[in-house]
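Asker: coordinates only, sequence not included:
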């Protein structure tokens, strides 16, 4: 049976790359988007061009009250497109960055990160558990910033650190259902994340390349294929792990 992977925040960046990587390995995809409907539909078209099925669903991962309605919409999409009542893989990727020194980080910035990166991941996963197939996979995106400390990312990194702890607990509590749960922690990647700072700031890009063992900054194609591989049966015994994908940044 073809595996179905739901990827949050898949209209661009690492989510988009993960969706395409899953499709290239023979999987079908459900992409969620916050506001970029046209971009999400473009990803659906790209997946379909690879011969796989895909649908796009709107989701605000920071709005917990909407999750029951989203779960119902997902159930309907599964029935309509796949004639199934479950999906196989959940990739919690959606997120945003806040660059602010610790001393000037506002409560609003902090709460926004909590809602999307921690509270959203916690309660969306909870809401979708009845639809997640036994023997399935969950991948939570973290960041290399939980290991390397860069000024300006204290709040963001704190949320990702909490997600890494949550991953271990999910692996423990969902193990009876055969569900493996892991964290993927990308290093600095050239995307539009954080306003495209890593991609567009030449000085920052050069600095990161200099402290990375493989001598360059990462690109989305370094991440999506790795996640798709982690979801496969090739890695069925990998569980409760934090896997950094950074090219050896800061070692």
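Answerer: Thanks, I have the structure now. Small disclaimer: the values here were computed from a predicted structure and weren't measured.
Asker: from here on, contacts and neighbour counts on C-alpha atoms
Answerer: OK.
Asker: Tell me where the stretch 101-250 of the chain has strands.
Answerer: Ranges of strands in the stretch 101-250 of the chain, per DSSP state E, counting those that start in this stretch, are 132-141, 180-186, 242-245.
Asker: Against that first model, consider the following:
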């Protein structure tokens, strides 16, 4: 059995996913990262991981595309065999996501479907497909949002509801996979200054200051604040922690 641990991070080419890849690699893991678009960004992340002395592979995956999800396990096995001479991996980070405003009275069925396809159906079916490849004693880290707990202006009701569903799945999966020694936890970031949702938290100084004032630590988060949290939850040291929600929000709305 190899001592190398391998993590798979969906949406690992930018934002929180990219920060998670960097933190996992810094902790000594090799990484498979997925991207939907921006192959150039994925290549940059691979190069950054390799600069840390680790190995990385980038695979395209659209978690909203059923055929893509259903065929991904086979493509992952090919990558694992070709790069690591393995057919299993150790850490699954379900990070890929997007946001659209969903005001009551101004939201279409297509808006809801798009959110559901990525954040609930995609997370469920991908985890289901990859669970047989996850090594016993492995880790599943689902990425949720502080918006599943606290309510912010900005028409995020459906997004918050989808993330609440992910948190419920986390608890159920912790029980279902616990017999294999696999832990399943959820990391819920608060407001973070990335390009997510159009980059509003990153780019609008007034919004950033207002949200930061709600945090005990007095600022919004950066991607570099969240990546190490994901890596910590994925580490062997947290093997007795499962079915838990870890909010990384700087103490927002305590």
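Answerer: The structure has been received and is ready for your questions. Computed from a prediction, not measured in an experiment: that's the story for all the values here.
Asker: what's the TM-score for these two chains?
Answerer: After superposition, the two chains reach a TM-score (TM-score structural alignment, normalised by the length of structure 1) of 0.98; 251 aligned residues with a C-alpha RMSD of 0.8 Å.
Asker: ok, back up a step: most tightly packed of the strands of the stretch 101-250 of structure 1?
Answerer: Greatest average neighbour count among the strands of the stretch 101-250 of structure 1 goes to strand 180-186 (a mean of 25), per mean count of other C-alpha atoms under 10 Å.
Asker: Tell me the counterpart residues of it in structure 2, please.
Answerer: Strand 180-186 of structure 1 corresponds to residues 183-189 in structure 2, going by TM-score structural alignment.
Asker: Any idea how many residues pack against residue 83 of structure 2?
Answerer: 12 (other C-alpha atoms under 10 Å).
Asker: Just give me the match in structure 1 for it.
Answerer: Residue 83 of structure 2 maps onto residue 81 in structure 1, by TM-score structural alignment.
Asker: re earlier: how big's the offset between the match of strand 180-186 of structure 1 and structure 1?
Answerer: Here the mean offset of stretch 183-189 of structure 2 against structure 1 after fitting is 0.3 Å, by mean C-alpha distance after the TM-score superposition for structure 1.
Asker: can you give me the helices in structure 2?
Answerer: Secondary structure of structure 2 by DSSP state H: the helices cover 15-26, 39-51, 66-84, 109-116, 123-130, 157-178, 200-203, 205-212, 223-233.
Asker: if we can go back for a sec, what's the match of strand 180-186 of structure 1 in contact with?
Answerer: Stretch 183-189 of structure 2 has contacts (C-alpha atoms under 8 Å, 6 or more residues apart in numbering) with 137-146, 167, 170-171, 173-174, 177, 226, 229-230, 233, 239-249.
Asker: Grab the most central residue of structure 2 for me.
Answerer: In structure 2, the residue lying closest to the centroid (C-alpha atoms, centre = their mean) is residue 95, at 1.8 Å.
Asker: That one contacts residue 13, correct?
Answerer: No. With contact defined as C-alpha atoms under 8 Å, residue 95 of structure 2 does not count as touching residue 13 (10.7 Å).
Asker: Centre of the chain to the match of strand 180-186 of structure 1, how far?
Answerer: Centroid separation for stretch 183-189 of structure 2 versus its chain: 9 Å, with C-alpha atoms, centre = their mean, to the nearest Å.
Asker: same thing with stretch 236-244 of structure 1?
Answerer: On C-alpha atoms, centre = their mean, the centre of stretch 236-244 of structure 1 falls 15 Å from that of its chain.
Asker: okay, it sits on what stretch of structure 2?
Answerer: The alignment of stretch 236-244 of structure 1 onto structure 2 (TM-score structural alignment) covers residues 239-247.
Asker: Contacts only, for residue 197 of structure 2.
Answerer: 98, 99, 100.
Asker: please redo it, this time with the cut-off set to 7 Å
Answerer: Shown in contact with residue 197 of structure 2 (C-alpha atoms under 7 Å, 6 or more residues apart in numbering): 98, 99.
Asker: Name the residues that touch stretch 27-38 of structure 2?
Answerer: By C-alpha under 7 Å, 6+ apart, stretch 27-38 of structure 2 touches 4-13, 21, 42, 54-62.
Asker: what span of structure 1 lines up against it?
Answerer: Taken onto structure 1 by TM-score structural alignment, stretch 27-38 of structure 2 occupies residues 25-36 there.
Asker: just how off-centre is the matching stretch within its chain?
Answerer: Distance of stretch 25-36 of structure 1 from its chain centroid, counting by C-alpha atoms, centre = their mean, is 11 Å.
Asker: in stretch 119-136 of structure 2, what counts as buried?
Answerer: By neighbour count with 16 or more other C-alpha atoms under 10 Å, stretch 119-136 of structure 2 contains the buried residues 119-127, 129-131, 133-136.
Asker: Next: stretch 192-200 of structure 2.
Answerer: Neighbour-count burial for stretch 192-200 of structure 2 [16+ other C-alpha under 10 Å]: 192, 193, 194, 196, 200.
Asker: ditto for stretch 233-249 of structure 2
Answerer: Buried residues in stretch 233-249 of structure 2 (16+ other C-alpha under 10 Å): 233, 234, 235, 239, 242, 243, 244, 245, 246, 247, 248, 249.
Asker: And that stretch, end to end?
Answerer: Stretch 233-249 of structure 2 has an end-to-end distance of 15 Å (criterion: C-alpha to C-alpha, to the nearest Å).
Asker: Need the contact partners of that stretch.
Answerer: The contact list for stretch 233-249 of structure 2, computed with C-alpha under 7 Å, 6+ apart, reads 91, 139, 141, 146, 170-171, 174, 183-191, 221, 226.
Asker: just stretch 63-80 of structure 2 next, same as before
Answerer: Outside stretch 63-80 of structure 2, the residues touching it (C-alpha under 7 Å, 6+ apart) are 61, 62, 86, 87, 117, 118, 122, 126, 129, 130.
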